[in-house]
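Participant: let me see the structure of the following:
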Amino acid sequence: MNSPTSGPPRTLKHLVLNIVVSIMILGGCLFGYTLLGERKRPARSKPNKPAATAVTTEALQRHQGPLSIGSNGVVVPLREIRLATEVAGRVVEQSENLRPGREVSKGETLIRLDAIEYELEVRRLAAQKTQEDAELAAADVAIENTAHLLRLAEEQVRLASAERIRADALVARQAASVAEVDVAKRAELTAKSALVELQNRERELIAQRTLILRKQALTEVASERAKLDLSRTTVTSPIDGRVVQSGVEEQSFIAAGTSFVTIEDTTAIEVRSNLTVDQMYWVWNSAAMANQFDQGNHGDRVPPVSATIQYRLGKRVYQWQAVLARIDGAGIDLDTRTYPCLLRVDSPANVVAVETDSAGDRSDNSSLPGNGVADGPRRLMRGMFVSVTLNVQPTRTLYRVNEVAIRPGNRIWLDVDGKLRVVPVEVISRMNDAVIVDADIDSALAMSTLPTSTMPTSTVTADQVAVIISPVSDPKDGMPVMTSGTTPRQAGRTPAGIADDASALDSEKAAG
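Facilitator: Next comes the predicted model:
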């Protein structure tokens, strides 16, 4: 029996109808896919590749005039003097300028010590010298008196000797007794003894006089020393300078040898700048070096290359003139691998203010004399972080190119007789949008003038060489190029920006 909930049984008619409908649906899908899914691609024709790449060039210019080598530096004092008291004493007077930061002039009294003790010592030695003069005069008188007594004693000896001789003669004639002869001899001996005593006394007085003279010499030295100590109670400034450090106050006691002030010389000042080995190469191979020293015999000396010291404050740049003086030390600094050089500024107060615009370029007719600078530093001061520009006159040929012509890896592309030549360069200096480079142009010219089987030998000079400033896709040395024109220099574009432009152009060509 069938269950009351089950449906009616399927018939053959329904089965056939389901199969036919399914076949029709599948056929419609197949027909739609075949008719609408297939699309013919349009025919694309690849453009013919040009025989030469169009580039924009500029003429290769030789650099004329001095070469500017830029660096940074720190202002340091030319010399520092530490003054110390040479005598002890209490400070009774002090200069108002004996304060850090104030300027003192040469010969100005800095401190004055209590000089009573030293004045008394000078007076004591003067009195002692007077006493010794009196003793010397007394010794001279005693010597003179002894000389008179010596003459009398010598006469007495002569008379006593004559008396003895007469007594001996009388005894020989038996006219006198032996006792009378003894008396005469005794008188002669007494006279001779008195003479010897006077001679000894004279020698003693002469020795005493010599001793007094020696004492006078010592007193004279002590008097000079006392006067020197008295003069040292007043300490003056030996130079024109600025007080860096002061450690003394009025009414304080200072022992001998106490350092109380440090003064830096302001008549001249130095700027310490670290120059690289490449920069020192151009300094040592400058015209100033050839004029100052013999070639190959300069050692580690540097020529007097002129330089400009700049200190920027807002929109103004303050300038001083300097000269490269010496290398500070025995050679290359082990930490920085640079040459620590010192530049001397003989007139640190001679400042010139130059007005600049927002881009850092100088404005016209904006120089002001140093006496007219009232809104900035009037002189170079220690600790200033400044810019240093050395004005070197090179002895070899350098070239000036646009900044956009410098390719990654410090290379430039030259259009030499219709061919691209990749030339490595050394960037020496930058001037606005121009770059001063050292390049071996002769090698590029030699490669372009080599004879080939299809091209006759040509002669190309450096004046006929052009610098490629436009981007080139897939540049290769020797690829043919043609000049399409000259574009104005694009200041501010770097080699990295040029590489980005070339990459974008390659992407467009690949997508097209």
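Participant: CA only for contacts and neighbour counts going forward, please
Facilitator: Noted.
Participant: elements contacting the strand or helix carrying Arg112?
Facilitator: Arg112 is part of strand 109-113 when elements are defined by DSSP states H and E. Packed against strand 109-113 by the contact rule (3 or more C-alpha pairs under 8 Å, 6 or more residues apart in numbering; DSSP states H and E) you find strand 89-94, strand 234-236.
Participant: show me what it is in contact with.
Facilitator: Strand 109-113 is contacted by residues 88-95, 97-98, 233-237 when judged by C-alpha atoms under 8 Å, 6 or more residues apart in numbering.
Participant: neighbour-wise, give me the winner out of those.
Facilitator: Leu98 (25 neighbours; other C-alpha atoms under 10 Å).
Participant: who's in contact with it?
Facilitator: Going by C-alpha under 8 Å, 6+ apart, the list of residues near Leu98 reads 104, 110, 243, 246, 261.
Participant: farthest-apart pair in those, please.
Facilitator: Taking C-alpha to C-alpha as the measure, the contacts of Leu98 reach their widest spread between Val104 and Ser246, a distance of 12.5 Å.
Participant: more neighbours: those two, which one.
Facilitator: With other C-alpha under 10 Å as the criterion, Val104 and Ser246 differ in neighbour count, and Val104 comes out ahead with 26 against 17.
Participant: I'd say the more buried one and Asp240 touch.
Facilitator: Yes. Taking C-alpha atoms under 8 Å as the definition, Val104 is a contact partner of Asp240 at 5.9 Å.
Participant: how far away is the residue nearest in space to the middle of the chain from Glu270?
Facilitator: With the centre of the chain defined as its mean C-alpha position, the nearest residue by C-alpha atoms, centre = their mean is Leu342, 2.0 Å away. Using C-alpha to C-alpha, to the nearest Å, one obtains 6 Å as the distance from Leu342 to Glu270.
Participant: to check against the first, give me the structure of this:
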Amino acid sequence: MNLKRFFKMILSKTILNKRYIPFFIILIGFIGLVGLIRFKPTVIGDQSKYVPPLVETIKVENRDVQIMVKSQGEVIPRTEINLTSEVSGKIIWVSENFSSGGTFTKGDTLIKLDSRDYELALVTAESNLSQSKVALQREIAESNIAKQEWDKVSDGEASDLALRKPQLAQANAFFAASEATYEQAKRNLNRTSILAPFDGRVRKKNTDLGAIISPGIPLGMIYATDYVEVRLPIANVDLSFLDIPFDGTLIELNKQPQVELFSKIGNKIYEWSGKIIRSEAEIDPLSRMLSVVARVSEPYDRSINEIPLKVGLYVNANIFGKKFKNIYVVPRHVISNNNFIWTTNKEGILFQKQVEVLRTENDYAYINSGLNSSDEILITKLGFIINGMQIRTN
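Facilitator: Model prediction:
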């Protein structure tokens, strides 16, 4: 009886008698297992041997680091005012430097007004002052004579009127008023020349030759150029890395952190050095961040700066923050979301270490605990990785 007839007979009996179905299934499975064992494919070589992946590692070393806090802001003048006149008059002369973008130094005459009326007023005030001075001297003499005459004719106490004290007081008052009028006239005459209050530049010019102006009318906008400032907002996570007070007070000169400002102009990046001089005392209501103020001295001095640091320029900033000792600097991508790092021992076995991340900057992370100087960390990204995994290094 061949195998085909055997199965046919078994199948027919199984169909006729359902009690044999379980035995038939077991028999089929047994025959299949025997066939797999007997006819299994021949293994060429030793393909079952595990080959550890080839990876790259680096040895970590601790060092001292200084945190760099990044920000950005707009260059603003330390002082900016409307240039105004304290007296009224007609403009008869305007300096060629008093134009948009023009420069000037402290004390330079920017505008002159017609001074003839003020010269006449000064002459009148000077005449009145001379008359009141003579009147005061005369009254002093008459008061002394009155006292002497009284002493000759009476031993009693004389009244103020008899001693001409009211007249003397009036003469003193007239003289003081005349003196004040003279000083005011002299000041008004001097004010017909409008002088620059500081070294600076003209942002905007609002008037010109021939205009009649009044006190308080803006003649132009000017700003100081001895130094400029940059308001730099600081993220909340970065505040603890700045070694400055945050109460708005001016920082002591020897404790002012250094700041490097830079901006791309054309195809070149330019840099300027400055200092952080204070923080602002309030949180910005829009950004919800606290800002610090950087100061750059002599921003237009070409002997110090390659190009001037002009008002209105938008700059990036690197602020020199706190210094930390014994910090491990590692590539940022080697740290998992739970602050684990894969390290390897001398036998090439991988294992995890949990670390404390002080800060991340650009492509690097600063580790202040969890690593040792002898550790080697895995920097190759693997698709599958577990504790105790064997690796190879190059």
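Participant: about what we covered before: of all the contacts of strand 109-113 of structure 1, which two lie farthest apart?
Facilitator: Within the contacts of strand 109-113 of structure 1, two members stand farthest from each other by C-alpha to C-alpha: Ala88 and Asn97, at 22.0 Å.
Participant: same for the top helix by length along structure 2, what does it pack against?
Facilitator: Using DSSP state H, we find that the single longest helix of structure 2 is helix 116-153. Identification of packing neighbours for helix 116-153 of structure 2 by 3+ C-alpha pairs under 8 Å, 6+ apart yields helix 165-190.
Participant: tell me the buried residues in stretch 206-213 of structure 2?
Facilitator: 207-208, 213 (16 or more other C-alpha atoms under 10 Å).
Participant: same check, this time on stretch 186-199 of structure 1
Facilitator: Taking 16+ other C-alpha under 10 Å as the basis for neighbour counts, the residues of stretch 186-199 of structure 1 that come out buried are 187-188, 191-192, 194-195, 198-199.
Participant: and the strand holding Arg112 of structure 1 against structure 2, how far off on average?
Facilitator: Relative to the matching residues in structure 2, strand 109-113 of structure 1 has an average distance of 1.1 Å after the fit, by mean C-alpha distance after the TM-score superposition for structure 1.
Participant: off-centre distance for that strand?
Facilitator: Shown here is strand 109-113 of structure 1, whose average C-alpha point lies 34 Å from the average C-alpha point of the whole chain (C-alpha atoms, centre = their mean, to the nearest Å).
Participant: how big is the angle separating that strand from strand 89-94?
Facilitator: Interaxial angle, strand 109-113 of structure 1 versus strand 89-94 (axes from the mean of the first three to the mean of the last three C-alpha atoms, to 10 degrees): 140 degrees.
Participant: now the helices: where do they sit in structure 1?
Facilitator: According to DSSP H, the helices that structure 1 contains are 12-36, 116-172, 178-231, 277-284, 287-292, 441-448, 495-511.
Participant: which elements pack onto the fourth one?
Facilitator: The reference is to helix 277-284 of structure 1. Here helix 277-284 of structure 1 is seen to pack against no other helix or strand when contacts are counted using 3+ C-alpha pairs under 8 Å, 6+ apart.
Participant: please repeat the previous calculation with a cut-off of 10 Å.
Facilitator: Applying 3 or more C-alpha pairs under 10 Å, 6 or more residues apart in numbering; DSSP states H and E, one finds that helix 277-284 of structure 1 contacts strand 67-77, strand 269-275, helix 287-292, strand 339-345, strand 385-392, strand 419-431.
Participant: export those as TSV, with columns for distance to Val404 of structure 1.
Facilitator: Listed next are these as TSV, based on distance: least, C-alpha to C-alpha, whole Å:
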stretch	distance to Val404 of structure 1
strand 67-77	20
strand 269-275	26
helix 287-292	30
strand 339-345	31
strand 385-392	23
strand 419-431	12
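Participant: which neighbours do Val104 and Asp240 of structure 1 share?
Facilitator: When contacts are counted by C-alpha atoms under 10 Å, 6 or more residues apart in numbering, Val104 of structure 1 and Asp240 have 263-266 as shared neighbours.
Participant: ok, and the most crowded of those residues?
Facilitator: Ile263 (27 neighbours).
Participant: can you tell me the closest non-neighbouring residue to Phe340 of structure 2?
Facilitator: In space, and not counting its chain neighbours, Phe340 of structure 2 is closest to Gln354: 4.4 Å by C-alpha to C-alpha, 6 or more residues apart in numbering.
Participant: and that neighbour, how close does it get to Asn62 of structure 2?
Facilitator: Counting by C-alpha to C-alpha, the gap between Gln354 of structure 2 and Asn62 of structure 2 amounts to 17 Å.
Participant: same check on Phe98 of structure 2?
Facilitator: Per C-alpha to C-alpha, Phe98 of structure 2 is found 59 Å from Asn62 of structure 2.
Participant: select, out of the helices of structure 1, the one closest to Gly299 of structure 1.
Facilitator: For the helices of structure 1, the distance to Gly299 of structure 1 is smallest for helix 277-284, at 10.2 Å, taking C-alpha to C-alpha.
Participant: what's Asp199 of structure 2 aligned with over in structure 1?
Facilitator: The alignment partner of Asp199 of structure 2 in structure 1, by TM-score structural alignment, is Asp240.
Participant: do the same with Leu16 of structure 2
Facilitator: Mapped onto structure 1 by TM-score structural alignment, Leu16 of structure 2 lines up with nothing.
Participant: what is the burial count for Leu16 of structure 2?
Facilitator: That count, for Leu16 of structure 2 with other C-alpha under 10 Å as the rule, works out to 10.
Participant: which ones are touching it?
Facilitator: Neighbour list for Leu16 of structure 2: Ile10 [criterion: C-alpha under 10 Å, 6+ apart].
Participant: so which of the contacts of Leu98 of structure 1 belong to strands?
Facilitator: Helix and strand membership here follows DSSP state E; of the contacts of Leu98 of structure 1, those in strands are 104, 110, 243, 246, 261.
Participant: which residue packs closest to the last one, ignoring adjacent ones?
Facilitator: If the residues on either side of it in the chain are set aside, Val261 of structure 1 comes closest to Ser246, at 4.3 Å by C-alpha to C-alpha, 6+ apart.
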